[in-house]
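Enquirer: how would this look folded up:
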Amino acid sequence: MYLARYQAEGKTRYAIRESYPDDDMFRSRDLIDLGEDPGAFLRYPGGNAFYVHEAIEDQLRSLHVTYDMDELDEVFWAFVRPDIQKAQAYFRRRGASGANHPTDDPSENLNFHLFDRRRVHFLRFGQTDQGRIGMASPKLFKGLARKSRDEIEQHFMLSEQILKPHELKSYVFVIFDIQRHFSEHFARSMPQGLDQNAVDTLFVQDICRLNRDDRFWADLRLKNHLHEYLVRYLVTFFDNDYGRSGYLEDLLQSWMNSRRGFRFPERKPAVSFKEAGSIFGISEDEMRRLSKKELSRLFRRKAQEMHPDKGGDHDAFIHLADAYREIKNKKK
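Expert: Next up is the predicted model:
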């Protein structure tokens, strides 16, 4: 079992789901809808204890779901009162250290999609250079074993919360392996030194490619628009800049100075509010009045409408992303 978070009618809702084997893959199914606040199903009898309301156990039994209480507690753990979490943290760590993993078969872990392996590797080590990922221990990926695609994506949505703001764009650059398109020796370690116009174009191509990968989506059906599990990467990439590093900047500057013919990539002309309004399909005044949150919401909607996989023009999609980034930076 696992806790799934999803959007419905503009609100964040939660459900208990489970992954189950079906022939050669794992599928997911809804078990119990928890509404907008899973914490409403928790009870505190006193001291540092808590338990899940009996109604949840009754529903699981009626569905013939096999589980243990630790598994059920884990589903609701994020919504347990902070003081109870703090009091039980030590005992949870001790229990986790001796927990049995779902599989210890290295061959099963090696079959994981490379996109998943890149995500696990970056979240564990924070390295932009994954040239040695093929040598990583299979144990690193065992947490993804015997899970449906939906459960894996829910897992990453939660795991990615540890990323710091300056890591976000580099994370997307790495997990989509954009560096493979470039011959520059620093492509693996300093993506900010590459031609960003080319990087943007290649990222759109790669996210479209993953969107069409039936092996990756497995039990989830392919869609004719950008999958909701990929939208966050689109927004993260165009909504953030690479983290600044004095060491990296000095190293890049030294490399540039050693090559007299080096030139910075030509900068794109600034996008005006009028031009951005035309791209987004609203007036200049409306564009000026949008808050950052409203602009981000509009970008998400337009990005799905104009996505190349939905028949949109590739160049128009890039212009949309550029306009969004320019206007966002102009707003307070």
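Enquirer: switch to C-alpha atoms for all contacts and neighbour counts from now on
Expert: OK.
Enquirer: contacting residues for the residue lying closest to Gln7 once chain neighbours are set aside?
Expert: Excluding the flanking residues, the one nearest Gln7 by Cα to Cα, 6 or more residues apart in numbering is Arg13, at 6.0 Å. Counting by Cα atoms under 8 Å, 6 or more residues apart in numbering, Arg13 touches 5-7, 34-37.
Enquirer: Which members of those residues occur in strands, if any?
Expert: Residues of the contacts of Arg13 located in strands (DSSP state E): 5-7, 34-35.
Enquirer: sorry, back to before: identify, from the contacts of Arg13, the entry nearest to Arg93.
Expert: Among the contacts of Arg13, Arg5 lies closest to Arg93 (Cα to Cα), at 24.6 Å.
Enquirer: wait, what's in contact with the nearest residue to the closest one once chain neighbours are set aside?
Expert: Closest residue to Arg5 apart from its sequence neighbours, by Cα to Cα, 6+ apart: Tyr14 at 4.7 Å. Listed by Cα under 8 Å, 6+ apart, the contact set of Tyr14 reads 3-6, 33-38.
Enquirer: hmm, try it at 10 Å
Expert: In this structure, Tyr14 makes contact with 3-8, 32-38, judged by Cα atoms under 10 Å, 6 or more residues apart in numbering.
Enquirer: Check the secondary structure at it for me.
Expert: strand (DSSP: H, G, I helix; E, B strand; the rest coil).
Enquirer: now Asp30
Expert: Quick answer, by three-state DSSP: Asp30 is strand.
Enquirer: How about it: what's its closest non-neighbour residue?
Expert: Per Cα to Cα, 6+ apart, closest to Asp30 is Arg17, 4.5 Å.
Enquirer: run this one through as well so I can compare:
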Amino acid sequence: MYLARLRQQGKCRYFLRESYLTPEMTWYYRDLMDLGTSPEAYIEYYGGNSFSVSQKLLDSLEEMGCDIDGEGLETLLWDFVDPEVRHCVEHFRTRSMKQKSRSKEDTLSPAAEFHPFDCRRIYYLKYGNKNTAAFHRISPRPFQWLKEKSRDEIEHRFMAEEAVIRPTELKAYIFACLGLDRHFMSPFYQTYPAAIPQEEADAAFLNDICELNQDASFWLGMPAKAALSPYLIRYVIMFFDHMYPRPRFAEHMFNAFMNRHRHHHRPPPRQQMPVHDALALLGLEAVDPSTLTRRQLSRVFRKKAQEFHPDAGGNHEAFIRLAAAYQDLKAQLFSA
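Expert: Modelled structure (predicted):
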């Protein structure tokens, strides 16, 4: 069961729908209930932060023989819950959702079983990666929600998830999801699609969107259409009504130049101080190094450090030499 949103006469109207499998093993969808323009009317409050889906809605669905999931219905209508209540219970709801068990790895279907356009959209929305051709190399788990759903249900979920994309990203999003970079072999164009000549980019987009519109495998379970599908019209708007983010060519070229010519040199290792010099700095020149214990050395160093520390009025350079002497003695006398 899912919530479908349709725009009619300038207003959004909401429908409860469900996907179902036909005897021909094709997933179709059907309307269960028209919620009108105000789905919040089907939410009841009981005081405090408690709420639930109205009994009227539950009874109507039960009369239709639907398998009712109260928690699932609350999730569908979550955006219409009173904002103050939503803010108070969000933490508990999120924690409850995290505790739900996940499907086992051996039940996952590989990405190759799903349409590439769906996989590219999921890959971009999850990782924000424009190189959507790599979707087949990741775990198949992100694609599993596509299973056992009609095309209508899938598209409504994508519409909800695409709502969070910033306007400056929309054109890059559809460029990546359609895989338009395959039409342009230049690595520069693949990195900066804004540099592609406008007519060539438009032609590639229109070609691919028309091919997708005629792809029967993509539209299984949907009624025949004589024109461009309403589900694809939004992508036409994304592509032609938005611009790519302005690339910073100068900054990119400068960074690329510096990275090509930058050499990283490790500083030469510091030469260890001779044992007798290090002992002298610690005031232990009269001590036989072979009889010195680690504890004795540490005690002497702490006492000297209090004397030479800059915070106690000591000299900074002298303190650095003292610390170096201590480290060198430890390395030479106790490293074995």
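Enquirer: Can I get the contacts of Arg13 of the first structure in JSON lines including neighbour count and distance to Ala99 of the first structure?
Expert: Formatted as JSON lines, these follow (neighbours: other Cα atoms under 10 Å; distance: Cα to Cα, whole Å):
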{"residue": "Arg5", "neighbour count": "17", "distance to Ala99 of the first structure": "25"}
{"residue": "Tyr6", "neighbour count": "14", "distance to Ala99 of the first structure": "29"}
{"residue": "Gln7", "neighbour count": "11", "distance to Ala99 of the first structure": "32"}
{"residue": "Leu34", "neighbour count": "18", "distance to Ala99 of the first structure": "27"}
{"residue": "Gly35", "neighbour count": "14", "distance to Ala99 of the first structure": "30"}
{"residue": "Glu36", "neighbour count": "15", "distance to Ala99 of the first structure": "30"}
{"residue": "Asp37", "neighbour count": "12", "distance to Ala99 of the first structure": "28"}
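Enquirer: ok, the residues you listed vs Thr66 of the first structure, which is closest?
Expert: The closest of those, once distances to Thr66 of the first structure are taken by Cα to Cα, is Leu34, at 18.9 Å.
Enquirer: Quick check: the closest one vs Arg61 of the first structure, distance?
Expert: According to Cα to Cα, to the nearest Å, Leu34 of the first structure stands 16 Å off from Arg61 of the first structure.
Enquirer: And the residue nearest to Arg5 of the first structure, how far from Phe122 of the first structure?
Expert: 27 Å.
Enquirer: Please, where are all the helices along the second structure?
Expert: Assigned by DSSP state H, the helices in the second structure fall at 55-63, 70-76, 83-98, 116-127, 151-162, 170-177, 187-191, 198-213, 230-241, 249-261, 275-281, 294-308, 316-334.
Enquirer: What lines up with the residue nearest to Asp30 of the first structure in the second structure?
Expert: Aligned counterpart of Arg17 of the first structure in the second structure: Arg17 (TM-score structural alignment).
Enquirer: Tell me the spacing between that match and Met33 of the second structure.
Expert: 7 Å.
Enquirer: intersection of neighbour lists for these two?
Expert: Counting by Cα under 10 Å, 6+ apart, the residues touching both Arg17 of the second structure and Met33 are Leu3.
Enquirer: Which one's more surrounded, those two?
Expert: Between Arg17 of the second structure and Met33, Arg17 has the larger neighbour count (other Cα atoms under 10 Å), namely 18 against 15.
Enquirer: how about the closest residue in space to Tyr42 of the second structure that isn't next to it in sequence, what does it touch?
Expert: Leaving aside its chain neighbours, Tyr42 of the second structure sits nearest to Ser54 (5.1 Å; criterion: Cα to Cα, 6+ apart). Residues near Ser54 of the second structure by Cα under 10 Å, 6+ apart: 40-45, 70, 74.
Enquirer: Drop anything exposed from those.
Expert: Buried subset of the contacts of Ser54 of the second structure (neighbour count, 16 or more other Cα atoms under 10 Å): 40, 42-43, 74.
Enquirer: Farthest pair within these?
Expert: Largest separation among those by Cα to Cα: Glu40 and Glu74, giving 10.9 Å.
Enquirer: where do the contact lists of the two overlap?
Expert: 53-54, 80-81.
Enquirer: what would the ones in strands among the contacts of Arg13 of the first structure look like in JSON lines with distance to Lys223 of the first structure?
Expert: Shown next, in JSON lines, are these (distance: Cα to Cα, whole Å):
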{"residue": "Arg5", "distance to Lys223 of the first structure": "20"}
{"residue": "Tyr6", "distance to Lys223 of the first structure": "17"}
{"residue": "Gln7", "distance to Lys223 of the first structure": "17"}
{"residue": "Leu34", "distance to Lys223 of the first structure": "26"}
{"residue": "Gly35", "distance to Lys223 of the first structure": "26"}
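Enquirer: So which of those residues is the closest to His319 of the first structure?
Expert: Out of these, the member with the shortest distance to His319 of the first structure (by Cα to Cα) is Gln7, at 27.5 Å.
Enquirer: where's the closest one relative to Ile56 of the first structure, distance?
Expert: 22 Å.
Enquirer: do the same with Arg325 of the first structure
Expert: Distance, Arg325 of the first structure to Ile56 of the first structure, using Cα to Cα: 45 Å.
Enquirer: ok, now Ser183 of the first structure?
Expert: Distance, Ser183 of the first structure to Ile56 of the first structure, by Cα to Cα: 55 Å.
Enquirer: Likewise for Ser170 of the first structure?
Expert: To Ile56 of the first structure, Ser170 of the first structure is 41 Å away according to Cα to Cα.
Enquirer: One more: Leu42 of the first structure?
Expert: From Leu42 of the first structure to Ile56 of the first structure the distance is 10 Å (Cα to Cα).
Enquirer: Same question for Ile207 of the first structure.
Expert: Counting by Cα to Cα, the gap from Ile207 of the first structure to Ile56 of the first structure is 38 Å.
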